[in-house]
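Asks: With the sequence up front, the predicted model follows.
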Amino acid sequence: MRQRKLGSQGLAVSEQGLGCMGMTFAYGPADDQEALRTAHRAFELGVNLLDTSDFYGPHTNEEFVAKVIAGRRDEVVVASKVGNEVTPDGTITGKQNGRPEYIRASVEGSLRRLGTDRIDLYYLHRVDPDVPVEETFGALAELVAAGKVRHLGISEAAAPTIRRAHAVHPLTAVQTEYSLSTRDVEVNDVLATVRELGIGFVGYSPLGRGLLTGAIRNLDNLAAHDFRRVAPRFQEGNLDANLHVVEQLEALAAAKGITTGQLALAWVLAQGDDIVAIPGTKRVKYLEENVAASAVALSADDLAALDRIAPHGSTVGDRYPAGAMATLDG
């Protein structure tokens, strides 16, 4: 697994990380033993970046990651997040909270649950519209000075917000959804801004929450509490339109002798050496398939074909339900 540098502060990570959210949250029942096998197999294959958040569960995902990194902390880059408000008793309020006192209290909880004395990459998960981002990042910068956090990032932030946060303390990474079905950062100045400022980019959901693998043709086999049951892109009508694009991707993948998911992942990795993808899975089989995408070489003709098949705006439906869309910055 090749490594890539995130930002200009010296953080190097595997070009594919492992998104841990789905191992305990949002995508159906958890299977701790299979998830642990998957995470340990990821290490064997050269993956060293684990992505979690206090929001996932809530709290249980960080506790799961603690089991994964036990005994090998120095081998792993742990990324977590703060800012989607969770009360001390584990209640998700649906609000954003960027107040300095909340940040300071939250990091202590994350450190305790993760069983570590530092978080390698700590993101502001969502921007609080009621708190100047400068105040939030002032508190986050204090955590770096105290040694509790090594590097800072921000998730789902608009370009002007990224500039303001970076002016307070250098950002190592911006994390935003990025895939053949979600190319917003190419047109809203986010990707251009992080490159101008020397900030790394981490793309989450590079497989479009499974849409781009071709495995989801309807919602029948999804668990009752699977997030995709309420995600607009998977709703009746929208899903049919989106599968028309997927079918074209499947044809191109078949011609190359790879899976559709590998084609989608290889495309993300081909967008620049400053981009890291964090596909999420809780199964060894799919992890190994994902990792193999790092060996896929896409030609200029392949990339041009993908631009024709899945240009920006080709996916039908918002990324999230309306309430969650309202939490995105800009």
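Replies: Nice, I can see it. Numbering: from 1, shown residues only.
Asks: Only C-alpha atoms from now on, for both contacts and neighbour counts.
Replies: Noted.
Asks: Distance of the residue nearest the centre of the chain relative to A277?
Replies: Closest residue to the average C-alpha location of the chain: Y204 at 2.8 Å, with C-alpha atoms, centre = their mean. As for Y204, its distance to A277 is 6 Å (criterion: C-alpha to C-alpha, to the nearest Å).
Asks: Please compare the first structure with the one that follows:
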Amino acid sequence: MVGELGLGCMGMTGAYGSPADWDEAASIEVIRRAMDLGVTMIDTAELYGPWVNEKLVGKAIAGRRDEVTIATKTGLVSVDPELGLNHVDCRPMHIKLAVDASLYRLGVDVIDLYYLHRPDPTVPIAESVGAMAELVQAGKVRHIGVSEYSVQQLEQAVAVHPIVAVQSEMSLWTRDALAGVLPWCEANDAAFVPFSPLGRGFLTGTVATTFDARDMRSRHPRFQPEARDANDLIVARIRTVAERLGASPAQVAIAWTLAQGAQVIPIPGTKRLKYLEENLAAADLVLSADDLAELDDLPEAVGHRSNMPQFLGAR
């Protein structure tokens, strides 16, 4: 059992902003404040940083380990952090080595929720999930999750070992999961953990128009000038609902994800205390049937939802 909202830590050590924004002490303060406010799931990955994000989380939870569920991931490996280039590696050998490294960086004896970060087209799902199951048997991992798996891939995974959580992108401008993956989670008693419920910051209505070269949004299709004008219309309509409710656009966006089902546990991320508290307050925002209908009627975003290139060849 975890709280209604988790905390995504990816942006604390890269991905968004510039190196000048990456402040370890401030991020540790955010994580600890989140715990004070009732957040009980902290989300990280070996990829983030890469590697340093898990160390950051480990420092933040030191002395408070029993208060949180730690979720981390393996299977997506950084090739070039500057360009955001990665390759998928879900070979059993990599998984078995990676878990020990994550345990060390986090400073914990067991990982509560261990995800396969992406499906690996070069490795049978049964082999990857089988290796994860061995980690459960060895006492290194408590539960297994997967990220960005299709329904067909989920069926292959759950045939090997119970899958307790499925992580994928979902927000008011990314609603693909509503058609298949979310209903699968409902039917299989699995949590659905949407990342980027704020559309990588876009849905807050406060995101910059230009980005540092190391900010992944500088290359993201939906943030390019040709797409941005159209996508700004989505934010304008979210803001209309927010003003009517006396809330912020961010709170409306998060409340919408929560309204998609009791098993939905969004993990908005932030590096700043004021945004942390604003985001967590979304759990108390009640959207009426009319509000939800208005939000459901928003147009689709212009541009592909991901800019994550991957090398799938030789490792």
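Replies: Great, that's in hand. As the structure is a prediction and not an experimental result, all values here were calculated from the model.
Asks: contacting residues for whichever residue in the second structure pairs up with the residue nearest to the centre of the first structure?
Replies: Aligned against the second structure by TM-score structural alignment, Y204 of the first structure finds its counterpart in F195. Neighbouring residues of F195 of the second structure by C-alpha atoms under 8 Å, 6 or more residues apart in numbering: 8, 167-170, 266-268.
Asks: next one: A173 of the first structure
Replies: Counted by C-alpha under 8 Å, 6+ apart, A173 of the first structure has contacts 6-7, 152-154, 199-202.
Asks: mind running it again at 10 Å?
Replies: By C-alpha atoms under 10 Å, 6 or more residues apart in numbering, the contact list for A173 of the first structure reads 5-8, 11, 121-123, 151-155, 162, 194, 198-202, 274-276.
Asks: Any of the residues you listed buried? List them.
Replies: For the contacts of A173 of the first structure, a burial check counting by 16 or more other C-alpha atoms under 10 Å picks out 5-7, 11, 121-123, 151-155, 162, 194, 198-202, 274-276.
Asks: Among the contacts of F195 of the second structure, which ones are in helices?
Replies: With helices taken from DSSP state H, there is no overlap with the contacts of F195 of the second structure.
Asks: Need those in JSON lines (columns: distance to L233 of the second structure).
Replies: JSON lines is the format used below for the contacts of F195 of the second structure (distance: C-alpha to C-alpha, whole Å):
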{"residue": "G8", "distance to L233 of the second structure": "26"}
{"residue": "Q167", "distance to L233 of the second structure": "27"}
{"residue": "S168", "distance to L233 of the second structure": "24"}
{"residue": "E169", "distance to L233 of the second structure": "21"}
{"residue": "M170", "distance to L233 of the second structure": "18"}
{"residue": "P266", "distance to L233 of the second structure": "24"}
{"residue": "I267", "distance to L233 of the second structure": "24"}
{"residue": "P268", "distance to L233 of the second structure": "22"}
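Asks: Can you report how many residues lie near D31 of the first structure?
Replies: Neighbour count for D31 of the first structure, taken as other C-alpha atoms under 10 Å: 12.
Asks: Strands of the stretch 1-150 of the second structure, start to end?
Replies: Secondary structure of the stretch 1-150 of the second structure, counting by DSSP state E, counting those that start in this stretch: strands at 7-8, 41-43, 69-74, 76-80, 85-88, 111-116, 141-147.
Asks: Dump those strands into TSV; add distance to W256 of the second structure as well.
Replies: Supplementary listing: the strands of the stretch 1-150 of the second structure in TSV, determined by distance: least, C-alpha to C-alpha, whole Å:
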stretch	distance to W256 of the second structure
strand 7-8	17
strand 41-43	20
strand 69-74	23
strand 76-80	29
strand 85-88	31
strand 111-116	25
strand 141-147	21
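Asks: thinking again about what came up before, if you tally nearby residues, what's the number for the closest residue to the residue nearest to the centre of the first structure other than its chain neighbours?
Replies: Spatial nearest neighbour of Y204 of the first structure, excluding adjacent residues (C-alpha to C-alpha, 6 or more residues apart in numbering): E177 at 4.6 Å. For E177 of the first structure, the neighbour count with other C-alpha under 10 Å is 22.
Asks: residue contacts, the counterpart of E177 of the first structure in the second structure?
Replies: The pairwise alignment with the second structure assigns E177 of the first structure to E169, based on TM-score structural alignment. Counting by C-alpha under 10 Å, 6+ apart, E169 of the second structure makes contact with 147-148, 175-177, 192-197, 199, 266, 305-306.
Asks: contacts for the lengthiest helix in the first structure?
Replies: Counting residues, the longest helix found in the first structure (DSSP H) is helix 238-256. By C-alpha under 10 Å, 6+ apart, the surrounding residues in contact with helix 238-256 of the first structure are 180-181, 211-219, 232-234, 257-264, 296-298, 302, 305-306, 309-310, 314-318.
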